[in-house]
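Undergrad: return atomic coordinates for the entry below.
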Amino acid sequence: MDNTTVVTFKMTAYEVMENYKHGMFSVFLLLYVITITLNSLLISVIHQNKELHSPMNVFTCMLSLNEIYGSTALLPAIMAVLISETHQVSVEWCKAQVYFLHTYASAEFCVLALMGYDRYIAICSPLHYHSIMSNSKVCKLIALVGLYPMIVFASFYSLTLQLRFCGKVMPKLYCVNMELVKNSCSKLQYISIVGLVLVFILIVPQFVIIIFSYVQIARVCRKLPKESQSNALKTCIPHLLSLLNYTFGSFFEIIQTRFKMSHVAIETQILLSLYFVVIPPIANPVLYGLGTQIVRVYILKLFIKYKILLTKLPKLKTAA
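TA: From the prediction side, this is the model:
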């Protein structure tokens, strides 16, 4: 078979939602609007206030930008396929979505590792924090985290671009690399092995950084007075919750992709596959916005100004 034999993939997971697709369209649209609004608001608040221009808040902005990137790569596409008659997508479009979603997932974990490192420096070396996390070093870390997932995944993605496809069934709401491999004519085993190596490269170093950071934080906190322990750990709570939330969703997505889950209801599989690209982008700006006192204060001031503006608006129209 030549490469033009299969030009579209059938997204079979959408068949489950066929009877209530318009309601689900509204749900996905609402989720997308909430995600973009919350993350944009957090970025705006941090950008507009110089007091918030600390390395940790800069990394928070990176996280929010990545949430917008991942959500935009997924949710509008889901809505478009959901209301289509055939629930099909082109092979080229599917390949593009694979790149977007996998780089989103990789970048998310890289940023979380960077934030864990920041907490380690802030708690374990507070007197040297500003010299260690200098502006130049922060810029280098931002560049590293931005480029590392894209370059590493691109080296593997070049293999995906060469695949020829005989199968045309994609049993998910979105395209993932392993499903492309399963639909390949050649069924190359080495691609699956290389994929596992890639997962190792994109997860293990970051995981080691996070584990090391929190082991050191725990060691230092044991020597501090209880009040200082409490204050130090409070600064870690948003990061830990974000990390656990994202790890939970990613773990189930990897399991679903690599192993057969015929014993699990298709509705459950759909919910689990959506978790890591829907819940963290909504939860993270809430955790870092409402979980940080100074950010909460600025958001509250912003809403008060907006409320005052709304109350003055009718008067301005009357005067005009």
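
Undergrad: please make it C-alpha for all contacts and neighbour counts, starting now.
TA: Fine.

Undergrad: hey, where'd the helices end up in the protein?
TA: Counting by DSSP state H, the chain has these helices, from start to end: 21-48, 55-82, 91-124, 129-132, 135-161, 177-182, 189-221, 226-234, 237-258, 266-290, 293-319.

Undergrad: one more, for comparison:
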Amino acid sequence: MENSTVPFYFNLTMFVNIGHYRYPAFVFCLLLYSFIVSANVVIILVISRERTLHEPMYMFIACLCVNSLYGSTGFFPRFLADLLSDTHMISRPACFTQIFVIYTYASYEMTILSIMAYDRYIAVCHPLHYHRRMTTKTVVNLMALAWIFPILIVQALIYLSARLPLCGNEIQKVFCANWNIVKLSCVTTVVNNIVGLILTITIAYIPLFFILYTYLQILVVCWKSSEEFKGKVFQSCLPHVVSFVIYSTTAFCDVALSRFDFAEMNPFVAIFLSLEFVIIPPILNPLVYGHKLPEIRKHILRMLSWDKIIS
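TA: Reported below is the predicted structural model:
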């Protein structure tokens, strides 16, 4: 406790000095961010403009794309600025703001995927009751729960971390992360660990088991059904399964990485693994849904063809 402080700045130490290569890296990441914004905006516009797509499944896809924009915008602008900077200091308020955005983005991704799994479960296992259960009011309530609940948990997590006296200001990341700040604490962090465990269980494990359960039920129904029915279910469920697997894998890489000593790892590998969950899902989600769902693909091609005719 003697050397404890409340630093106003944190130093992000995982940035590697790549000299003049910072400029190609900056251009590449800027193009990547531009593609994420463009691809997700196209999906959102298509779903919002086409009345035939105003159904729960497509509305949830639009929410997933909105979350991709939210998470990538919470990460990329600061990351791009750091690529061109010789110092990588971030103020305490900006650091906790970034933690809030990235952690809520990660939580939203899981809660939205859970709602999408429930939607497919009702559509496949209880098709006669689908329109009675998945009403507009139900969809609104589910989305409100998906957005509000993570905010409350992440706010509690940040509040506890912000009160800790710290014995340093170096964060071994290219962005701010709550666990890295907690590790700098000069006092016991039992309460933080308990809240962190609750966050992990409620936002990660419960949705994970719920999604696995719903798809197990879908598989059971498909096993007893015709080939034509299996094909329709496969077409509507495959994009969601792909999104779920991609996000779960990238999130696991980031969680696992926090348990390793970065000094023993190749810095470029460590940076790539830590950035997967904020880069790969926002890139692949619009591609997966835009390519695999024929209704969305058809309207995208129609919109692009119309814009081409106008120009």
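
Undergrad: out of the helices of the first structure, flag the one nearest residue 9 of the first structure.
TA: helix 91-124 (6.4 Å; Cα to Cα).

Undergrad: okay if I get the helices of the first structure as a markdown table plus mean neighbour count and distance to residue 12 of the first structure?
TA: Shown next, in a markdown table, are the helices of the first structure (neighbours: other Cα atoms under 10 Å; distance: least, Cα to Cα, whole Å):
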| stretch | mean neighbour count | distance to residue 12 of the first structure |
| --- | --- | --- |
| helix 21-48 | 17 | 14 |
| helix 55-82 | 20 | 11 |
| helix 91-124 | 21 | 14 |
| helix 129-132 | 14 | 51 |
| helix 135-161 | 15 | 21 |
| helix 177-182 | 20 | 12 |
| helix 189-221 | 16 | 23 |
| helix 226-234 | 13 | 44 |
| helix 237-258 | 17 | 15 |
| helix 266-290 | 19 | 10 |
| helix 293-319 | 12 | 42 |
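
Undergrad: save these as CSV, and put in distance to residue 3 of the first structure too.
TA: CSV is the format used below for the helices of the first structure (distance: least, Cα to Cα, whole Å):
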stretch, distance to residue 3 of the first structure
helix 21-48, 32
helix 55-82, 23
helix 91-124, 10
helix 129-132, 52
helix 135-161, 11
helix 177-182, 13
helix 189-221, 18
helix 226-234, 55
helix 237-258, 24
helix 266-290, 29
helix 293-319, 52
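
Undergrad: closest one to residue 170 of the first structure among those?
TA: Of all the helices of the first structure, it is helix 177-182 that lies closest to residue 170 of the first structure, at 6.5 Å by Cα to Cα.

Undergrad: against which helices or strands is the closest one packed?
TA: The contact analysis (3 or more Cα pairs under 8 Å, 6 or more residues apart in numbering; DSSP states H and E) places helix 177-182 of the first structure against helix 135-161, helix 189-221, helix 237-258.

Undergrad: export these to CSV and tack on distance to residue 276 of the first structure?
TA: Formatted as CSV, those follow (distance: least, Cα to Cα, whole Å):
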stretch, distance to residue 276 of the first structure
helix 135-161, 17
helix 189-221, 15
helix 237-258, 4
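
Undergrad: so which of those comes closest to residue 176 of the first structure?
TA: Closest among these, using Cα to Cα: helix 237-258, at 8.1 Å.

Undergrad: how close does the closest one sit to the second structure?
TA: Using mean Cα distance after the TM-score superposition for the first structure, helix 237-258 of the first structure ends up 0.7 Å from its aligned counterpart in the second structure, as a mean over the superposed pairs.

Undergrad: same for that helix, what does it pack against?
TA: helix 91-124, helix 177-182, helix 266-290.

Undergrad: how about 6 Å then?
TA: helix 266-290 (3 or more Cα pairs under 6 Å, 6 or more residues apart in numbering; DSSP states H and E).

Undergrad: got a list of contacts for the helix it packs on?
TA: Residues outside helix 266-290 of the first structure that contact it (Cα atoms under 6 Å, 6 or more residues apart in numbering): 35, 39, 67, 238, 246, 249, 250, 253, 295, 296.

Undergrad: measure residue 180 of the first structure to residue 314 of the first structure for me?
TA: Distance, residue 180 of the first structure to residue 314 of the first structure, by Cα to Cα, to the nearest Å: 56 Å.

Undergrad: quick one on the thing from earlier: for residue 91 of the first structure, find the nearest of the helices and strands packed on helix 177-182 of the first structure.
TA: Closest among these, using Cα to Cα: helix 135-161, at 10.1 Å.

Undergrad: check the mean deviation of the closest one from the second structure.
TA: Mean deviation for helix 135-161 of the first structure: 1.0 Å (mean Cα distance after the TM-score superposition for the first structure).

Undergrad: what does stretch 23-37 of the first structure give?
TA: Averaged out, stretch 23-37 of the first structure is 1.0 Å away (mean Cα distance after the TM-score superposition for the first structure).

Undergrad: got a list of contacts for that stretch?
TA: 68, 79, 281, 282.

Undergrad: and that stretch, how far out from the chain's middle?
TA: 16 Å (Cα atoms, centre = their mean, to the nearest Å).
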